[in-house]
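1. can't give you the sequence, but here's the structure:
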């Protein structure tokens, strides 16, 4: 059984993330979405809120489990017996950064990284853009799951 991890801060999770999950479960038997605590980032949602939102997005995908983690990803992978890292890349600049991380993860623990691009329908979406639109109470249709939209509207006091 091939088990992979899809790590990130997912602040908030969006449809591009969900697209990567749906594509990854066609390749791997089990996928753990690992939501990073990452206290060094100024995050909009707590780790518990991010796990809740992502869990709601994937509740009908049996092969997916959403968990939080803290520390090095490779340590989490060893503890959970995960073999491969799945990373979504949208642009060449994303790839450059992700390649550095992948090379270091391989050096640290000999784990492989698989890079996946979201479909053209979602390649333009980022959590930063979603947060910006939500902060102005803008339309989030086609960017996030309805539950995530609800949580964003609550967070920014939108009606």
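-> Good, I have the coordinates. Note that the coordinates shown come from a computational prediction; the quantities given were computed from them, not determined experimentally.

2. contacts, neighbours, all on C-alpha from now
-> OK.

3. next one: the longest helix seen in the chain to chain centre, how far?
-> Counting by DSSP state H, the longest helix found in the chain is helix 92-109. The chain centre lies 16 Å from the centre of helix 92-109; the measure is CA atoms, centre = their mean, to the nearest Å.

4. Can you give me the buried ones in whichever helix or strand comes after it?
-> Sequence-wise, the next helix or strand downstream of helix 92-109 (DSSP states H and E) is strand 112-116. Buried positions in strand 112-116, judged by neighbour count with 16 or more other CA atoms under 10 Å: 112, 113, 115, 116.

5. hmm, back to that, would you mind pulling the contact partners of the longest helix of the chain?
-> Residues from elsewhere that reach helix 92-109 (CA atoms under 8 Å, 6 or more residues apart in numbering): 74, 87, 89, 111, 112, 113.

6. what's the answer for stretch 73-90, then?
-> Under the contact criterion CA under 8 Å, 6+ apart, stretch 73-90 has outside partners 2-7, 17, 20, 24, 69-70, 95, 98, 105, 108-109, 111-118, 123-124.

7. what about versus this one:
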């Protein structure tokens, strides 16, 4: 039997409950899930790459234990399809929050399919409780002193609050 390997890419800055929802659902249909943490310095990340990878690993351990799926967290840079090929992924998992996400994701899926028709893109809708959560909003709310506890898991909450409350010069 061929191992079902998927790739879930993102910047995960920070990892949210929405991300974990998609990871948990993808883990139920895969044998191995690679969570690709994009380097993407251009987005001006709140967390350095190593810490984003560490947080995703910590927050996905319970999902891996619960589902029996091997979840690996790996940083990546460059063309998504090349990274998928290097991981042995036959599926790229993308989470959709709203209709507005679909146009961009549809175009990306078409381009990726043209680059490698053997790799399928699968869209998983975020659950209704997580459809509105985005890392960008979480960071903005945290920076403005709002409560983000319902948007991120506990360790990520602690680290995010610590990061936004500590001036960059320290």
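-> Thanks, I have it. Bear in mind that the values here come from a model prediction, so they are computed numbers and not experimental data.

8. what range in structure 2 does stretch 89-100 of structure 1 sit on?
-> Using TM-score structural alignment, stretch 89-100 of structure 1 corresponds to residues 96-107 of structure 2.

9. The closest residue to residue 69 of structure 1 other than its chain neighbours: neighbouring residues, count only.
-> With CA to CA, 6 or more residues apart in numbering as the criterion, residue 69 of structure 1 has its nearest non-adjacent residue at 5.2 Å, and that residue is residue 36. Counted by other CA atoms under 10 Å, the residues lying close to residue 36 of structure 1 total 21.

10. so what's residue 36 of structure 1 up against?
-> For residue 36 of structure 1, the contacting residues are 7, 8, 9, 47, 68, 69, 70, by CA under 8 Å, 6+ apart.

11. Likewise for residue 9 of structure 2?
-> 35, 36, 37, 38, 80, 92, 93, 94.

12. In structure 1, mark out all the strands, start to finish.
-> 3-8, 30-36, 64-69, 84-88, 112-116 (DSSP state E).

13. Output those strands in TSV; the columns should cover distance to residue 141 of structure 1.
-> Below are the strands of structure 1 laid out as TSV (distance: least, CA to CA, whole Å):
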stretch	distance to residue 141 of structure 1
strand 3-8	22
strand 30-36	23
strand 64-69	24
strand 84-88	21
strand 112-116	24
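
14. one step back: now, which of the contacts of helix 92-109 of structure 1 sits nearest residue 53 of structure 1?
-> Proximity of the contacts of helix 92-109 of structure 1 to residue 53 of structure 1 (CA to CA) peaks at residue 87, which lies at 19.2 Å.

15. Distance check, the closest one against residue 157 of structure 1.
-> According to CA to CA, to the nearest Å, residue 87 of structure 1 and residue 157 of structure 1 sit 32 Å apart.

16. Settle it for me: which of those two has more neighbours?
-> residue 87 (23 against 12).

17. What separation is there between residue 124 of structure 2 and residue 108 of structure 2?
-> Taking CA to CA, one finds residue 124 of structure 2 at 15 Å from residue 108 of structure 2.

18. Can you check which part of structure 1 stretch 30-49 of structure 2 sits on?
-> Aligning stretch 30-49 of structure 2 against structure 1 (TM-score structural alignment) gives residues 28-47.

19. how much does the longest helix of structure 1 stray from structure 2?
-> Superposed on structure 2, helix 92-109 of structure 1 shows a mean distance to its aligned partners of 0.7 Å (mean CA distance after the TM-score superposition for structure 1).

20. quick one, that helix and strand 84-88 angle?
-> Interaxial angle, helix 92-109 of structure 1 versus strand 84-88 (axes from the mean of the first three to the mean of the last three CA atoms, to 10 degrees): 170 degrees.

21. All set now, cheers.
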